[in-house]
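**Student:** what follows is a protein structure lacking sequence information:
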């Protein structure tokens, strides 16, 4: 994948090395993150909630929040995140403009170690990358790259770019009202609002991949092998694959993200068409 000459947007909040950042207690956000940890990565919900409660107790004695440095980090892994976030901003700005709208980029991509406070509760490494609609930030512990490669067998920069573009896709969904649309359909099940939302974000990641080279003047580009790496990453985090690995069985009534085949199909739909209109999973009769 080509990205080293790509533009850097400086929309990174670097909290690495700061320790936990104030999270605002347990509440609904903590429950949401516990669900993310369980359904996506097989983390016991009690582990997440205990961490949230402990953090909430610590916050009672804190005078304020720890804020990460804003801008462009100097290390290569963080620069990669910066370039991909900027590339997604350029792509979605054009897509919104073509539809008579203005794209507002996420408030930040937050890099952190182990745990950090979010507008949705305490975020933890075990949850993997996620988007918090309450504060419009993407959260990422870079150690996930090793898990993506080692545990899920989806190494390479294109697989990492897919992950970032998918989370940015959730931001696009908030801006366009798709997040609220999903909430009305329920959170679990093979055809739930959650599954439709996640598959749409996969498709949006494909839309970014389709336009990245053209809009960046070739400074950020993916070839056929890179697209295959993105498909491999999408497949690796399907509900059926993860449930089989962590539970030894597949339970479609608890799906939150879609099967491996579905995630690959929708990413490919976005990559082949380059058209967000082809990503309406909420109207699709077949997921």
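**Tutor:** Noted; the coordinates are in hand. The model shown is predicted, which means the values in this text are computed figures rather than measured ones.
**Student:** contacts, neighbours, all on C-alpha from now
**Tutor:** Noted.
**Student:** the nearest residue to residue 102 once chain neighbours are set aside and residue 278: what is the separation?
**Tutor:** The spatially closest residue to residue 102, leaving aside those adjacent along the chain, is residue 96, at 5.7 Å (CA to CA, 6 or more residues apart in numbering). Separation of residue 96 from residue 278 (CA to CA, to the nearest Å): 15 Å.
**Student:** what of residue 148?
**Tutor:** Counting by CA to CA, the gap from residue 148 to residue 278 is 28 Å.
**Student:** which of these two has more residues huddled nearby?
**Tutor:** residue 148 (20 against 17; other CA atoms under 10 Å).
**Student:** against that first model, consider the following:
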């Protein structure tokens, strides 16, 4: 992946030299990369019924402009004021590190900003990028406290992506998914959740989950995660158009998607699979939906809510 020399995003908070002061798990809606369930965000924006409501949201977002309405203004009517993190309450700004991995994630984040800003602009809307929070060991977000063991996650409550960069060592050594494009896929997946949030999909999913059984909620979560994989593929499509992708990069991302599938993770950790507990998708599904986005570059190719899964 030819990332060196690219624009680096300024939408980064570096908390690696701070201690959040408390350990614990995500409590109010953090959406991780794999191995954990989707817990609905602590706010709701859209109040319509059925999975068809999500499909309609995706369609409306790119169709309301035709009748003179602002889809972003319609979707983002809730109170999304961010909850303060430890860096905001410490009284002093943190100093941004400038090591190679920091430069890498800032560059990848900038690429996601460019891609999604272009897509939103082409459809008459404005993309508001997420903030990337770098932390070590543990962190406090609007979704609660999380440890590095939670893996990377997106918090809808403050519109931030959180990652302990040591996860990339685990991705390579524990999960067998090495390579810079595999690492970039991880970040692009979490940004995909942010796009879902802007489209109003995550709030709608949260509302639906409240009246579902756990099995049905898991199935819905799978559709959410596979769509985020597909959105990550869309990012890959445009980076490939720009000549950033090198030979072997696509295989790295597909391998990463495969290695963090629910079935592969369960086989690795417990020796058998329990399909009804899947909440991110199988290895084959995750690789398939990333590839769909990568091959098409189109949002309408990522409608997991109207697909046979």
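**Tutor:** Yep, it's here. For clarity, every value in this text was computed on a predicted model and none was experimentally measured.
**Student:** what sits against the residue nearest the centre of the first structure?
**Tutor:** The centroid of the first structure falls nearest to residue 167 when counting by CA atoms, centre = their mean (2.5 Å). Under the criterion of CA atoms under 8 Å, 6 or more residues apart in numbering, the contact list for residue 167 of the first structure reads 129-131, 138, 201.
**Student:** residue in the second structure paired with the residue nearest to residue 102 of the first structure?
**Tutor:** Taking TM-score structural alignment, the alignment pairs residue 96 of the first structure with residue 120 from the second structure.
**Student:** pretty sure its match is in contact with residue 127, am I right?
**Tutor:** Yes. Contact criterion CA atoms under 8 Å: residue 120 of the second structure and residue 127 qualify, at 5.8 Å.
**Student:** what touches both of the two?
**Tutor:** Contacts common to residue 120 of the second structure and residue 127, judged by CA under 8 Å, 6+ apart, are absent.
**Student:** for residue 79 of the first structure, which non-adjacent residue is closest in space?
**Tutor:** residue 73 (6.1 Å).
**Student:** corresponding residue for that neighbour in the second structure?
**Tutor:** Match for residue 73 of the first structure (TM-score structural alignment): residue 97.
**Student:** tell me which residues touch the aligned residue in the second structure for residue 212 of the first structure, please.
**Tutor:** When the second structure is aligned by TM-score structural alignment, residue 212 of the first structure is paired with residue 239. Residue 239 of the second structure is in contact with 111, 245, counting by CA under 8 Å, 6+ apart.
**Student:** can you confirm residue 239 of the second structure is in a helix?
**Tutor:** Yes. Under DSSP: H, G, I helix; E, B strand; the rest coil, residue 239 of the second structure falls within a helix.
**Student:** what about it, distance to residue 32 of the second structure?
**Tutor:** Distance, residue 239 of the second structure to residue 32 of the second structure, by CA to CA: 24 Å.
**Student:** repeat for residue 110 of the second structure
**Tutor:** Distance from residue 110 of the second structure to residue 32 of the second structure, by CA to CA: 21 Å.
**Student:** show me which of these two is the more surrounded one.
**Tutor:** Taking neighbours as other CA under 10 Å, residue 110 of the second structure and residue 32 compare with residue 32 leading, 26 against 18.
**Student:** excluding its backbone neighbours, what's nearest the more buried one?
**Tutor:** Take residue 32 of the second structure and drop its neighbours on the chain: the residue closest to it by CA to CA, 6+ apart is residue 153, 4.1 Å away.
**Student:** could you find the counterpart of the one you found in the first structure?
**Tutor:** Checking TM-score structural alignment: residue 153 of the second structure goes with residue 130.
**Student:** wait, doesn't its match sit right on residue 136?
**Tutor:** No. The pair residue 130 of the first structure / residue 136 is not scored as a contact, 10.6 Å apart, by CA under 8 Å.
**Student:** what kind of secondary structure is the residue nearest to residue 127 of the second structure when sequence neighbours are not counted in?
**Tutor:** Among residues not flanking residue 127 of the second structure along the chain, residue 117 sits closest, at 5.0 Å (CA to CA, 6+ apart). Of the three states, residue 117 of the second structure takes helix under three-state DSSP.
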